[in-house]
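A.B. asks: after the sequence you'll find the predicted model.
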Amino acid sequence: MTYQNYSLKQLQQIDALYHLHPFTDHKELRAVGSRIITHAEGPYIYDSEGAEILDGMAGLWCVNVGYGREELAEAAYKQMKELPYYNSFFKCSTPTPVLLAKRLAEIAPKNVNQVFFGSSGSEANDTALRLVRYYWTLEGKPEKNRIISRKNAYHGSTVAGTSLGGMDAMHKQLGGAVPNIVHVMMPYAYELALPGESDHDFGLRAAKAVEDAILEAGTENVAAFIGEPIMGAGGVKIPPMSYWPEVQRICRKYDVLLMLDEVITGYGRTGEWFAAQSFGIEPDTITTAKALTSGYQPLSALLVGDRIAATLVEKGGEFAHGYTYAGHPVACAVALANLDIIEKEGLVERVKTDTGPYFAKALQERIAGHPLVGEVRSFGLMGAIEIVKNKATKERFAPAGSAAVVVRDHAIANGMMLRATGDSMILSPPLIWTRATIDSACDRIAKALDLAAKDLHKT
């Protein structure tokens, strides 16, 4: 029996009875019922009532090549017939992870040439944490086990990922974080810059917070600094261009490893294969997932720099870590086909030279002037719209985050899928968006803002 045999109400009832959703108030969801997405094509998703919705979130930051790609379905089908599964334990491998590892090394920063596979970004960050601490133990410095992260960062939902992240709501539910992880300020100038402080100077000051944390802990105790090149789930917080080169300089000065979380930014979103290349840095680890397969299969890849890999190979013995589905042959086959599409259609270059600049221009010219908008910001094909009550003072609506939800709900009702995070409206669309798609998105967002303004000014 397929879902077509059920009415929307029946599906919602079954969903409420049996399905616990991620990041969801289940009591609230069960009161209103879930939206049932049934199919998708190109940049659009469709619900069970037939509504067409322009997907401004690429699913959940991942569907870079858009929906309905037969090449990816065919790659999965072919691999399932040939070899649906085998593990990477016991000195075994299968062809697709072998070829994918090589492909990733070819597009990664030049100092990164080894790959460890998993099934999610959370797993990749868990692995990165474990590998970095093990590296320092192998180097005879087990006391170097402290990790510096940032407030409002997101690095996954596992215990280690939540601990690495800096989201208070997640920490409150954790019941005890992984020890020796500290969090410093995020590089978000709109909220944290001093009066008259330039973006360049703010970027250097935000980087100095990393240096101060290293010195406070003692350089002999700090293993690594971890950060998202652009903070994603925290609201698409884009650092000044001065920030990352200075963070890298600081890490190298104090012999601290640099861990980059590119689960969201990897595979073309910033106009390069990796945001590390956009910011001109060479991290020691890069965690990736999501757009690696455009979400068509669950797969993550931890890209490991030569320094760490050499020590692991020469001194590490057995690395007692791994996952049942690491290097899953079907997922890796889909990833290879996905990378082929991105390369063949020139999506990375298109974001860099065409749609990315046009996206930024459209947001500035068509959205930034709205009375509810305090700031628009974008980099490549990811961006955010900051919702405020007062543009001049940056005063927010109370309670925090409530206004963005009003805008989001109007956007979805008018055929535009956005995500509300705090007071930010987030955009991270498929890389197949064109200038015409961007124009259509701005039309829908502008309408949602107008409708939300009427609602918010009633209260």
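C.D. replies: Happy to help now that I have it.
A.B. asks: going forward, measure contacts and count neighbours with C-alpha atoms only.
C.D. replies: OK.
A.B. asks: residue 194 - nearest residue in space that isn't next to it in sequence?
C.D. replies: Spatial nearest neighbour of residue 194, chain neighbours left out: residue 202 (7.8 Å); criterion: C-alpha to C-alpha, 6 or more residues apart in numbering.
A.B. asks: so which strand or helix has that neighbour?
C.D. replies: Secondary structure assignment for residue 202, by DSSP states H and E: helix 199-217.
A.B. asks: for comparison:
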Amino acid sequence: MALSNLGTAQIQEKDRNYVFHPSTHLAKHSRGETPNRVMAGAEGVYIWDTEGRKSLDGFGGLYCVNMGYGCKEIADAISEQAHELPFSHVYASQSTKAVTLLAEAVVEYFGENMRRVYFGLSGSDANETNIKLVWYYNNILGRPAKKKIISRQRGYHGSGLITGSMTGLAFFHNHFDLPLDIVRHTTTPHWYRQAQEGETEEAFSRRCAAELEALILAEGPETVGAFIGEPVLGTGGIVPPPKGYWVEIQAVLDKYDILLIADEVVTGFGRTGEKFGSHLYGMRPDLVTIAKGLSSAYLPISGSIIGERVWSVLEQGSEKFGPLGHGWTYSGHTLCAAAALANIKVLRERNILEHVRDVGPYWLEQMKSKLEGHPMVGEVRGIGILSAVEFMRDPAKRVPFDVSLQVGVRAAAALLENGVIARAMPHADTLGFAPPLIIKKEEIDIIVDATARAVDTTFKALQGEGSL
């Protein structure tokens, strides 16, 4: 049956009967008790459903539609590649023009001491690759015990076995027998929520580094292989690091010869106003995880960018033991590579970095102007085209709402009624925003005004219930 012949109700019924959705209450969905919006089309920063309801996508899908919907250059590149050569594997030295040129573009775009790119399909599988490489690296160097991975509480690095373990959110651990014992977690770098009374951002950063060092010493530096972190916490609340954080952390890692994995899945390719978040915060990663912004989600593709320090040891390993035994069928997928290559070309030709540097500060200024001081707003934060509004029962004393009230979820629902999509973040009562990087100031104004109205609506509803 053609899709055009199916009504919304028919699609929803089939969806309830056949689709296994991520991060969904399965029983309620099957019974039709959860919203089941069926998306149908999109253009620019807007997306609409089969019933004609149009929304400004304030979260860019899942932080990923960076070049916006309907980018002709990317769509045309996909079509041309599909007709010419839709797929060819890259095992055993075989390659394609698309994947070769993409690897060159990625290495040159990141710069510094990066050497090679290993391509996959998702940020999760890229991080799986990174951890295997950390273990291989230390085995080749004769350090078989140096395998533990340190992540941060509230960090997000995927939902596989090792990647879900590195993720510091209980939602991704509960009832899955995670985290695996080889992973440890250290302090969340969120000054607003974690700082002690009177502690400056700089002092808090020093304490984060001291707590990391204490953990390393407790575990034994000879057992710790890598530290993984997002330049800006993403799913854990869209939290830029406190002042001096990455400089302090890097010093500890250097002291104990621990590799740094920068998870740039959210922050890469211009999201922060720099090419990568690592550049913005002075990080010196050995491995870099990329995905989302690599192709603006037009096709699934990820990558592990390998630095000189690691690459030289990988080559040593091959000289000694032969081919490195790691691969996915769709590593370096031809069609996905063509999409990503076109995406990077658009990113450059449209001067997206300059655009983000122009509109990003404007957005944060407007959000702070309209929302700071509201009786249930604790913090307004952001960097580049990333922003978050965190709600508190008592903002001055930093007392959160009872989780049962689902304040963040209710605020997101009220915002959707105002025509804007945002994400209720899973850790706390926080609205997250990460629209396409092409967003204009007038569209930012729409988000800010709609958010202010939604917060007021939610606040009044809580007052009416006696929940404040």
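C.D. replies: That came through fine. For clarity, every value in this text was computed on a predicted model and none was experimentally measured.
A.B. asks: TM between them?
C.D. replies: Comparison of the two superposed chains (TM-score structural alignment, normalised by the length of structure 1) gives a TM-score of 0.98, and 458 aligned residues with a C-alpha RMSD of 1.2 Å.
A.B. asks: the residue nearest to residue 194 of structure 1 -> structure 2?
C.D. replies: In structure 2, residue 202 of structure 1 lines up with residue 204, judged by TM-score structural alignment.
A.B. asks: show me what contacts its match?
C.D. replies: Residue 204 of structure 2 makes contact with 191, 195, 196, 242, according to C-alpha atoms under 8 Å, 6 or more residues apart in numbering.
A.B. asks: could you pick out the buried ones from those residues?
C.D. replies: Buried members of those, counted by 16 or more other C-alpha atoms under 10 Å: 191, 195, 242.
A.B. asks: can you verify residue 75 of structure 2 is assigned to a strand?
C.D. replies: No. Counting by DSSP: H, G, I helix; E, B strand; the rest coil, residue 75 of structure 2 is located in no strand; its state is helix.
A.B. asks: give the contact list for it.
C.D. replies: Per C-alpha under 8 Å, 6+ apart, neighbours of residue 75 of structure 2: 298, 339.
A.B. asks: quick one: map it onto structure 1.
C.D. replies: Residue 75 of structure 2 maps onto residue 73 in structure 1, by TM-score structural alignment.
A.B. asks: how far away is that match from residue 337 of structure 1?
C.D. replies: According to C-alpha to C-alpha, to the nearest Å, residue 73 of structure 1 and residue 337 of structure 1 sit 9 Å apart.
A.B. asks: what ranges do the strands span in the stretch 1-150 of structure 1?
C.D. replies: Secondary structure of the stretch 1-150 of structure 1 (DSSP state E, counting those that start in this stretch): strands located at 37-41, 44-47, 52-55, 112-118, 146-150.
A.B. asks: stretch 125-137 of structure 1: average distance to aligned residues in structure 2?
C.D. replies: Once fitted to structure 2, stretch 125-137 of structure 1 is off its aligned match by 0.5 Å on average (mean C-alpha distance after the TM-score superposition for structure 1).
A.B. asks: where in structure 2 does that stretch fall?
C.D. replies: Using TM-score structural alignment, stretch 125-137 of structure 1 corresponds to residues 127-139 of structure 2.
A.B. asks: residue 36 of structure 1: neighbour count?
C.D. replies: 15 (other C-alpha atoms under 10 Å).
A.B. asks: ugh, wrong one, residue 317 of structure 2
C.D. replies: Quick note: residue 317 of structure 2 (other C-alpha under 10 Å) scores 18 neighbours.
A.B. asks: and the residue nearest the centre of structure 1?
C.D. replies: Nearest to the mean C-alpha position of structure 1, by C-alpha atoms, centre = their mean, lies residue 264 at 2.4 Å.
A.B. asks: quick one: map that one onto structure 2.
C.D. replies: In structure 2, residue 264 of structure 1 lands on residue 266 (TM-score structural alignment).
A.B. asks: what about the aligned partner of residue 369 of structure 2 in structure 1, which helix or strand?
C.D. replies: Here residue 369 of structure 2 is matched to residue 365 in structure 1, going by TM-score structural alignment. Element membership of residue 365 of structure 1, judged by DSSP H and E, is helix 356-366.
A.B. asks: which residues are contacting the next helix or strand after that helix?
C.D. replies: Using DSSP H and E, the helix or strand that directly follows helix 356-366 of structure 1 along the chain is strand 373-379. For strand 373-379 of structure 1, contacts defined as C-alpha under 8 Å, 6+ apart pick out 190, 236, 238, 270, 356, 359-360, 363-364, 367-368, 383-388, 390-391, 394.
A.B. asks: post-alignment, strand 373-379 of structure 1 versus structure 2, mean distance?
C.D. replies: Mean deviation for strand 373-379 of structure 1: 0.6 Å (mean C-alpha distance after the TM-score superposition for structure 1).
A.B. asks: check stretch 330-338 of structure 1 too.
C.D. replies: Compared with structure 2, stretch 330-338 of structure 1 is 0.5 Å away on average (mean C-alpha distance after the TM-score superposition for structure 1).
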